[in-house]
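Novice: Okay, predicted coordinates and the sequence, questions at the end:
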Amino acid sequence: MVIRLNEELMLNSHKTIDGRGANIHIAYGAQITAQFVHHIILHNLHIHHLSPGNGAMIRDSPSHYGLRTRSDGDGISIYGSSHIWIDHISMSACADGLIDAIMGSTAITISNCHMSNHDDVMLFGASDAYADDALMQVTVAFNHFGRGLVQRMPRCRWGFVHVVNNDYTHWRMYAVGGSQHPTVISQGNRYIAPHDGNAKEVTKRDYATDEVWRKWTWRSQGDLMMNGAYFVESGEEFVSGYARQDVMKARPGTFVTRLTRYAGALGCRIGLPC
């Protein structure tokens, strides 16, 4: 099933799109948008080759519709929204970001996804000037960042980003970047630097001076660095609540191939275990 959206799909709060039991591609049309909503689950979809919508009269709630201007061409756009779970999605080749979260969005988990063939992969916080993004909390866990990726896995402004047990097998510029003093905790990831070129550094903070970014808390704990990859740490030591037994605990980077082997959309069939 290929769903081509003529214009962006506006999600309402307390909604789930679950593609288990079918091979669903949202492709060759406009994006999915969560704007000023909460409690959303997107699961088991292929999202690729999306482009900007032209704008139209679009319903954005059961009781309202209005004129939407041209959309960006993201895969998934999260705008002023919270409690979002994006799980087991295969994503590639969209016009803008694969997943962008901006304007005070928070409580976001991106897990078990497979991403490939894209430049600007994920952006958390759209503006250095928008301080309300300081409340942003995002977890990026158990994803496979695969072939043809360039940068922003993710790029972060403000907020707190936990990058845990992901497999970074390809990047051309960098994996994790940021500006405006985000806190980035990288735990138990596998970073395989490209074999060609000089892009061995996992991190990028070129948007700030050395004097500024050295005060940001960016820490690497239990990561597996391969083929010359290296993570430039900064800031104070970070004592993580994730070390407690009653919450999510990062595994060492050597476990990543097992933890991410089912990343992306699952081949589930109705009536059979998924």
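Specialist: In hand now; what should we look at?
Novice: Please count neighbours and contacts with C-alpha atoms only from this point.
Specialist: Noted.
Novice: Report the buried residues of stretch 18-25.
Specialist: Residues of stretch 18-25 classed as buried: 19-21, 23-25 (neighbour count, 16 or more other C-alpha atoms under 10 Å).
Novice: so can I have TSV of those residues showing distance to residue 49?
Specialist: Output for these, formatted as TSV (distance: C-alpha to C-alpha, whole Å):
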residue	distance to residue 49
19	18
20	21
21	22
23	16
24	14
25	10
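Novice: Go through those and name the one nearest residue 138.
Specialist: Checking the buried residues of stretch 18-25 against residue 138 with C-alpha to C-alpha, the nearest one is residue 19 at 23.3 Å.
Novice: Which residue, other than its chain neighbours, is closest to the closest one?
Specialist: Nearest residue to residue 19, sequence neighbours excluded (C-alpha to C-alpha, 6 or more residues apart in numbering): residue 44, at 4.8 Å.
Novice: try it against this one:
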Amino acid sequence: MKRIPVVLAAASLLAAAIVTAGGGGAQAATLFSDNFEDGNSSGWTTSGGTWAVAADGSQVLRQSGTSSDARARAGQATWTDYTVTAKLKPTAFSGSNRFAALLARAQSATSYYYVALRSNNTVELKKLVNGAATTLASTSLTVSAGTTYTVSLQVAGTTLRSTVNGGAALTATDGTFTAGGVGVATFYTAANFDDLSVETAAAPTTPPPTTSSPPPVPTDGPIGFASLNALGQNGVTGGAGGRTVTATNATDFLEYIDSTETLTIRVSGQINITSKQGVRPNKTIIGVGTSGHINGGGLDFYRSYNVIVRNLRFTNAEDDAVNVGQESHHIWIDHNSFSGAVDGSIDIVRGADYVTVSWNHFDHADKSMLISHSDGAASTDIGHLKVTIHHNFFDNSRQRHPRIRFGEPVHVFNNYFLNNELYGVASVQQAGAVVENNYFENVPFPCFSASGYADSGPGRLVHRGNTFVNSGTCEAAGSVVEPRTYYAYTMDSAASVPATVRAGAGYGKVS
């Protein structure tokens, strides 16, 4: 039979329970299936659109309208933990942001979980609550009219998991709906649906506590642009080969950073300075343990190069905490914590180049990172501002993660964006950004590009492999020079980013 009645489904469930009780592994039981080969859609409730069983090689459930949203639902309100799988074939989109979808735990025509294949080449795991949609996770996927996709959506306890064609899963945790039926839907899209099946799935058990150490934090050197041989500099070596000194007060600290000597400057204790203080080339400035603390002022790079800033806590800067400007290059800003700056935590401006910003904690910052200071800076900034930004924790920071003008490529990967009020990444004024394998959580606007931002015109942005939890999606636009044109790199999975970054980002994590 192509459709299994509820009474048989109940019997299957009982049989599965008996197998489990007898000591065997838990067995999935089929709750429902429909391949529409009987030529009808009995058992389905439709709303909106134009629904009919039609031929497309085999018999399918077809929604042929493109002028509204439409839904077809089946199953029981008491179903709890299960996996629903179906073939979805969009046949016509009426615009650039339309979709076909598979539903689970459907309460009504306006409340359910769903996975949507969108015409803007994304797949989204979402929930609809009384008609209001929230994105729980999403990633890039080529979605074409006339192509059939096998889509699954598993709901087990508060864990949601969806796949397309068996590829990498989108996952989320949400407890809004605990039970409900299944369905398919379209949004201003014509589509065919076939081979829908529902099988039981056990809710996941809580894993035992782990006693393993946090993931290792790489400390052997910069990744990305700061590592490159360019502009007469062979990567970043900082104060290597020079004397090592220790600064415990502002007088000594300012003398050391202004010296023309190659130095490793160990910062021990709180150093209170004012404004932005210049740093000359060939320096490593590194905090001692968890004691290195720069308060009240910041570091300024003016035609400087080959500098490492590491393992420091920056607080209450009167202006910028770190300003990389005026053609400075080969600067590595690594494992620092930033809070309370009046202006930016890190600015990279005025033709600066070959910079890596890694493993930093931006703790409730307002303006985290600016790349190019002005819409009028094209003459100094085009062709420069090549920056790598990876494994940073943008922790309840409001904006500029980063805001980019003119720079290309700016490579943003494996960062954790959490509760960012205004936006994540803004690529504007002809900039080119590659945003990949990041984790966005509670970020309403993860990326701006084609629409510009504030008074700035549009930029370009390529995104891939990111995870979006209770967040919007990245706005893609145009093409960007690939970072691999310049350097090789290996990324962590987006799913691992929150744990890895929480464990490794900020000061006090390196020697």
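Specialist: Now that the structure is in, tell me what you want to look at. Keep in mind that this is a model prediction, so the values were computed, not measured.
Novice: before we move on, back to that, and the residue nearest to residue 19 of the first structure, what's its match in the second structure?
Specialist: Aligning on TM-score structural alignment places residue 44 of the first structure opposite residue 311 in the second structure.
Novice: ok, the residue nearest to residue 381 of the second structure when sequence neighbours are not counted - how many residues close by?
Specialist: Nearest residue to residue 381 of the second structure, sequence neighbours excluded (C-alpha to C-alpha, 6+ apart): residue 351, at 4.6 Å. Residue 351 of the second structure: 26 surrounding residues under other C-alpha atoms under 10 Å.
Novice: What's the match for residue 351 of the second structure in the first structure?
Specialist: Residue 351 of the second structure maps onto residue 104 in the first structure, by TM-score structural alignment.
Novice: who's in contact with that match?
Specialist: Contacts for residue 104 of the first structure (C-alpha atoms under 8 Å, 6 or more residues apart in numbering) come out as 79-81, 125, 132-136.
Novice: now with 10 Å?
Specialist: Residue 104 of the first structure makes contact with 36, 78-82, 124-126, 130-137, 158-159, according to C-alpha atoms under 10 Å, 6 or more residues apart in numbering.
Novice: In strands only, show me those.
Specialist: 78-79, 82, 124, 137 (DSSP state E).
Novice: Which parts of the stretch 101-250 of the first structure are helices?
Specialist: Taking DSSP state H, counting those that start in this stretch as the criterion, the stretch 101-250 of the first structure carries its helices at 210-213.
Novice: Go ahead and confirm the match of residue 44 of the first structure touches residue 335.
Specialist: Yes - between residue 311 of the second structure and residue 335 there is a contact at 5.0 Å, judged by C-alpha atoms under 10 Å.
Novice: what residues do these two have in common as contacts?
Specialist: With C-alpha under 10 Å, 6+ apart, residue 311 of the second structure and residue 335 have common neighbours 286-287, 359-360, 505-510.
Novice: export the residues you listed to a markdown table and tack on secondary structure?
Specialist: Shown next, in a markdown table, are these (DSSP: H, G, I helix; E, B strand; the rest coil):
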| residue | secondary structure |
| --- | --- |
| 286 | strand |
| 287 | strand |
| 359 | coil |
| 360 | coil |
| 505 | coil |
| 506 | coil |
| 507 | coil |
| 508 | coil |
| 509 | coil |
| 510 | coil |
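Novice: and of the residues you listed, the nearest to residue 434 of the second structure?
Specialist: residue 359 (18.1 Å).
Novice: my read: that closest one touches residue 337, true?
Specialist: Yes - in this structure, residue 359 of the second structure is within contact of residue 337 by C-alpha under 10 Å, at 9.1 Å.
Novice: between those two, which one's more packed in?
Specialist: More crowded of residue 359 of the second structure and residue 337, by other C-alpha under 10 Å: residue 359, with 30 against 24.
Novice: Residue 255 of the first structure looks like it's in a strand, true?
Specialist: No - secondary structure assignment (three-state DSSP) places residue 255 of the first structure in helix, not in a strand.
Novice: Just give me the match in the second structure for it.
Specialist: By TM-score structural alignment, residue 255 of the first structure lines up with residue 496.
Novice: From residue 414 of the second structure, how far off is its match?
Specialist: According to C-alpha to C-alpha, to the nearest Å, residue 496 of the second structure stands 9 Å off from residue 414 of the second structure.
Novice: who touches both of the two?
Specialist: 437-439.
Novice: From those residues, which land in strands?
Specialist: Per DSSP E, those map to strands at residue 439.
Novice: So which of the shared contacts of residue 496 and residue 414 of the second structure is the closest to residue 10 of the second structure?
Specialist: residue 439 (40.1 Å).
Novice: so the closest one makes contact with residue 493?
Specialist: Yes - Residue 439 of the second structure lies in contact with residue 493 (C-alpha under 10 Å); the separation is 9.3 Å.
Novice: If you count surrounding residues, which of the two has more?
Specialist: residue 439 (25 against 15).
Novice: What is the equivalent residue in the first structure for that one?
Specialist: With TM-score structural alignment as the criterion, residue 439 of the second structure matches residue 190.
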